[in-house]
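1. For reference, the sequence and a predicted model appear below.
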Amino acid sequence: MSRRRPDPSRSQDRRSGWTPPQRGLFDDDTGSGRRARSTRKTTRQPSRSRQGSRRASTTQPARSRRAKASPKKHARRSHRPVPPRPKRRRQREKITERAARKVVTVASTSSPRSGRKPFMSSPRARLRLMATLIVLGFVVIMGYVVKYQVVDDGNLRAAAASQWTRSRVLSSDRGSIFDRNGEELALSVPAVSIDVNPRLVEDPVMTAAALKLILNLSDERTDYLTAEMAAHERGFVYVKRQVDVSLGEQIKALGLAGVNVVPEDRRILPGGTTGRSVIGLTDIDRIGIAGLEYQYGGQAAAAADGYDDLLTGVTGRVSYEVDKKGQPIAGTDEVIVEPVAGHDLVLTIDRSIQFSAEQALLSQVKAAGAKSGTVVIMDVRSGDIYAMASVDRDDDGSARVSNGNYAAVNAYEPGSVAKVITIAAGLNEGVVTPESSFVVPYRRTYGDDELSDSHKHDTTPMTVEEILVQSSNIGTIDVLEATGFEAHWNYMRSFGLGEKTALDFPGESAGILHRWDELQGSERYTVAYGQGVASTSLQLASVINTIANDGIYVAPRLVTATIGTDGDQILAPSSATHEVVRPETAHEVQDMMRKVVCEGTAAKARDTVTGFTVAGKTGTGLKPWPNGSYVNASGQKRYYSSFVGFFPVEAPEVTILVSIDEPDAALGYAYGGDAAAPVFAELVPKIASVLGLQPPANAIGCEGDD
């Protein structure tokens, strides 16, 4: 029997007893054999006995079969003594053994005996994988192309444009306010605002000095701007707003880095202060803050009060390019969103009559040493307001046209003007006639108080007509008692007291009118002649206008039309009306009021009136002091003096109210006939001239008139 050649792969180190692993186990396509050989150079492999057990679990090469044929020889070799190995070396061998087991497991699963081909062993499979990866990559790339070119196209363009373009709000044109004849009362004119971006300013000191010189800035403002620009922290600081366009052009020509000139509008009143009390005010951003500017253009604040915004319009937006210094490049403006202009208002106000009323009132407030005054002029039939003026005094005591519409927002005791309501109620109820007579003393006790007339007189019979002409307080109470407290209260409500007028003017007062059954003591009686009740000048003018309009109450009106952006005029609805007293009752009261001017307390109401017959009623109310009394510790009284009348008596056209607040009694202006009636007389011919009114051919006049 021939001797078999020794297997080199089964060579054994007799000194250490180490047997190398089978070569066939690691000769696969993965290169495991090479890794195993490299491992063999640095680590000692497990003993022959362990190696044999591992091979038994996988394959049985020739050497293993020979071991079975000669068990004695195999056993002799496996039990040869092995020199001891260091602990760290044994640990490395264990790690190597575990790695070898994993390799053997992989080799066994891919062996021909398993019936499976190794993964990616075929060139066609590798080609398919490569094609699949290429297709997936192409799909991903196309997805990004679609995303950036279609979906995010706008965002990317915006991001790029933001680096060299800017945008700003493009203000809409605020609607103008016209008088009844088309004369401008309020309009917007071009202006500019100057602002600075401190981060872009190159020379803060020089820039601040240039702005100070052109804009006439104060030293404090200049120092503030210099500090802000030097800090380079903020991105926006206003320098000055509402600047004349020519000054803006000068600043723009300097090309100062970081300084911007932005167009805006400025609100002006072409007539100066004419109509300011009614028109109101806007803030620097052209948002209404008072008067009609607020009522029809106060934006969010006005909307919260229930007002419709007609004047403001809708803002737009404009884009422009900037250079590397952030300065706008001329000629690059492009409107992104077109602004929509606000609507125009056409008022019932006549600018000429308004001006005349304000000037006459200013003169009288100065002459009477008064605190303030109001005038209301309205058309008898339509209720249209021709003028509504308010005058007060500024901090240095000078009389001026007020920013506030005191005729609508302030309420005072009307005084004897309220006697017209009491007399008309008695006549309309049929409990009295103009000739009905009452015995009227100078004073009488009501409740716990003693009430009296304004002038001492003997106890005497007085007709209802004389009671009104002579303005008797006690006589008016007699008519009230004949009418009844509840009926009288109902008439006061029907005349418009105790509630706001249809104007719904911002801040308008409803006055004070307690129910008849809520009044106690003498207050139940004093309301007959205008004490214990409060009304605005607007309400009081409407009361007398009802008498002039043959007993028909007509609500006052300030806006006659609006004009849209298309130029079409939309007429406002006519004023609401209701009957308060019968026409015959109104005619009786009209004649009595004519005699008040001709024979009674309002003689000064016709001093400068020629050709027209006028009628009216004076009123002198008292204002309570802070202590609640009408008389202070020094015995002084504060008066609120009025006169309300109309002309011509034969066919009334215009109603005029004049009220003077706190006239100086020492100067002889305490009563309405002295403080207010002269203003009425001054206004009648001016109003007649503006409106083209002519005295009627059948003018009644006063007895003794030529």
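-> On my side now, so go ahead.

2. use CA for all of it now, contacts and neighbours both
-> Noted.

3. can you list contacts of stretch 591-599?
-> The set of residues external to stretch 591-599 that reach it, using C-alpha atoms under 8 Å, 6 or more residues apart in numbering, is 465, 468-470, 602-606, 613-617, 649, 702-703.

4. Show me those that map onto helices.
-> When DSSP state H is applied, the contacts of stretch 591-599 are split such that 465, 468-469 fall in helices.

5. closest to Ile141 among the residues you listed?
-> Nearest to Ile141 among the ones in helices among the contacts of stretch 591-599 is Leu468, at 99.0 Å by C-alpha to C-alpha.

6. Run through the residues that contact that closest one.
-> Contacts here follow C-alpha under 8 Å, 6+ apart; on that basis Leu468 touches 419-420, 423, 476, 592-593, 596.

7. one more structure, for comparison:
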Amino acid sequence: MARREPFYKGFMRRHGLDSFMFRCLVIGMVLAVVAGSCLLQLARVQLLQGRATAQAATDMRTSRITIRSNRGRITDTNGTVLAQSVERYNIIGIPDAATAFTPVACGSKQAKTLGYCHQVNGKPVGATGAAAVARLLAPILKVDALELGAKLNGDGKYLIIKKDVTPAVKRKIDKLGLAGIVYGELSSERVYAENTLLGSLLGGVNDEGEGAAGLESTLNETLKGTDGYTVYQRGLGGEVIPGTVTESKDAVDGKDVSLTIDADVDWYVKKVLTEGVASFHAKWGVAVVEDCRTGEIIALEDSDQIQAGSDQAKLNASRAVTQTFEPGSVGKVPAMAAILQNGAHKIDDKFTVPYEIDWNGQKFHDSHEHGSEHWTLAGILRNSSNVGMVMAAKNVTPQQRHEMLTKFGIGQPTGLDLPGETNGILASPSAWDGRTKDTVLFGQGYTVNPLQLTRAISVIANDGVIRKQSIIKSITDADGHVTDKVHNEATRVIDEQYAKQLRNAMESVGEEYKATAGVNGYRVAAKTGTAEVAGADGRLTSIIADFVGILPADNPRYVVTVVMQDPDGTYGGLTSGALFAKIGEFLMQKYEVPTSSPRTDAIAVDW
């Protein structure tokens, strides 16, 4: 049977084609099919998927960069910076760009065109991709190149390589020729005044820059700013393509806070406390300096050595606001105010005061044995007689005693809202037992913090008026607008005449301790206190020694409180009083306070 002729040969014979012409025809037909497919695909992409494809390309080029705001500063009353944020950068890597990286060889035509090349210690990089990027970065960031290379080897678009590098380090990285692969994102680091100035009071911030403790925490909403952003398209080198910024918002920096604290005074108070606690072998010490004319807190320190911003500062509130104690005989001042204001006695009334007294089934005695003394009411305060106070207050009801303590701010919040601040304890008269109703006359049976005790004595310095205390002086926003925050509230507690009489009697106390607590050239009105408190074993085995003074007594400017626990020497006038004298002398010199006029109006203390 005859073989059938192949189709292509028949096609060639019928159309007069040789084999070469036939192959050309077949190739042409194949190319036509391919071209037709490409045209169809192009039409589909352009007409049906054009918008989506263009958007995808735009998205790949688009970057949103956060513009970091700066946290506000905390300064002292004179503008000295106590806490501020300094410029730092987070180094960011783009892993999918790093894996595609090829170093530019030095001396190559590409290097001449680009104006840069890549090398490590003068030698070729010796790798490509993430490993090459890591070798270039590691020496500058002082990290392990292998570990960094492993982190960068991926397809992500955002990797924090290292946080809080200095601007100098960031500039070195900018010169590496890694644009589009590695860049610096503006950040900040919180730094604080040197030494331990206001350590726990200032507190600190967390890793995100948010206030974590102290004033940094309570003022966080004021201090923190609002971040901004910029949305733009970037070229292959990571540069901004001109005209492609589609959206942006400026960052708004946080507000600056100015404290009433004078850093110079606070530093000196810290120094005196630290040396005093060591000298008297005390467990701790705290001190407050208040401008009694305005209620501004000039210094607020304790003997704890805690640096602001440290872990300790974030875990421990300042002892100067958390520590409470019985004020001891300093509490005789508001109690005597109750005696005078309620008309029970006059300041020069005469008393015969024994060492010990039985009263309503309770025994009371003074700190030192003595015979029957002839003291005036002013003399009872000057000699700090517990027995005399009980005798003088016989016609002052428990309710009247409680009301006066409350008016002096005992048991009441200061309004400063400081972190960890305690209000102390002042029970109601109905809760007082048969002994407590009289022990409150000499500062036992209730507790205070140092700020409250300072505020109470400021009533006497201010001629019977109590002022609301302030520690925030002003707040300044990013536009420079200043808001004054010093409180102006003042409330009369006792009549002016009684306040002046009490200050007169307190000046006799100051003269009693002139050798240890005197300030040369200045009259001092003061009150000492020594109170037994519970020790580590829960028994009354520990001592609180306090001293509160008004300077100058004839023209009050400052109230200074010093408190120590368990100092050698025990009594407040001999221990805390010595620290008061050093602080007082510094205040008078720094603020150039005129010296006192001679005292000519002393109220008799005995008869």
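-> Alright, I've got the coordinates. Not measured: the values here are computed from a predicted model.

8. ok so, going back, could you export the contacts of Leu468 of the first structure as CSV, including secondary structure?
-> Output for the contacts of Leu468 of the first structure, formatted as CSV (DSSP: H, G, I helix; E, B strand; the rest coil):
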residue, secondary structure
Lys419, helix
Val420, helix
Ile423, helix
Thr476, helix
Met592, helix
Met593, helix
Val596, helix
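
9. Only the buried subset of the residues you listed, as a ChimeraX command please.
-> Only the buried members of the contacts of Leu468 of the first structure enter the following ChimeraX selection, criterion being 16 or more other C-alpha atoms under 10 Å:
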select :419,420,423,476,592,593,596
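
10. If we only consider the contacts of Leu468 of the first structure, which is nearest to Gly154 of the first structure?
-> Val420 (73.7 Å).

11. mind checking what that closest one lines up with in the second structure?
-> Counting by TM-score structural alignment, Val420 of the first structure lines up with Val333 in the second structure.

12. One more: Ile467 of the first structure?
-> Match for Ile467 of the first structure (TM-score structural alignment): Ile380.

13. how near is that match to Val353 of the second structure?
-> Taking C-alpha to C-alpha, to the nearest Å as the measure, Ile380 of the second structure falls 8 Å from Val353 of the second structure.

14. go on, Val560 of the second structure?
-> Counting by C-alpha to C-alpha - Val560 of the second structure and Val353 of the second structure are separated by 31 Å.

15. what about these two, which has more around it?
-> Set Val560 of the second structure next to Val353 and count neighbours by other C-alpha atoms under 10 Å: Val560 wins out with 28 against 22.

16. Please say which position in the first structure Val33 of the second structure maps to.
-> Counting by TM-score structural alignment, Val33 of the second structure has no partner.

17. try Gly254 of the second structure
-> Checking TM-score structural alignment: Gly254 of the second structure goes with Gly342.

18. And the helices in the stretch 51-200 of the second structure?
-> Along the stretch 51-200 of the second structure, the segments classed as helices by DSSP state H, counting those that start in this stretch run 95-98, 109-114, 129-141, 145-152, 167-174, 199-202.

19. Need the ones you listed in CSV (columns: distance to Thr436 of the second structure).
-> What follows is those, written out as CSV (distance: least, C-alpha to C-alpha, whole Å):
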stretch, distance to Thr436 of the second structure
helix 95-98, 73
helix 109-114, 87
helix 129-141, 66
helix 145-152, 69
helix 167-174, 64
helix 199-202, 34
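
20. Lys371 of the first structure and Glu662 touch, don't they?
-> Yes. The pair Lys371 of the first structure / Glu662 is scored as a contact, 5.6 Å apart, by C-alpha atoms under 8 Å.

21. Do a quick rundown of the strands in the stretch 51-200 of the second structure.
-> With DSSP state E, counting those that start in this stretch applied, the stretch 51-200 of the second structure shows strands at 62-67, 74-75, 81-93, 159-165, 182-192, listed in chain order.
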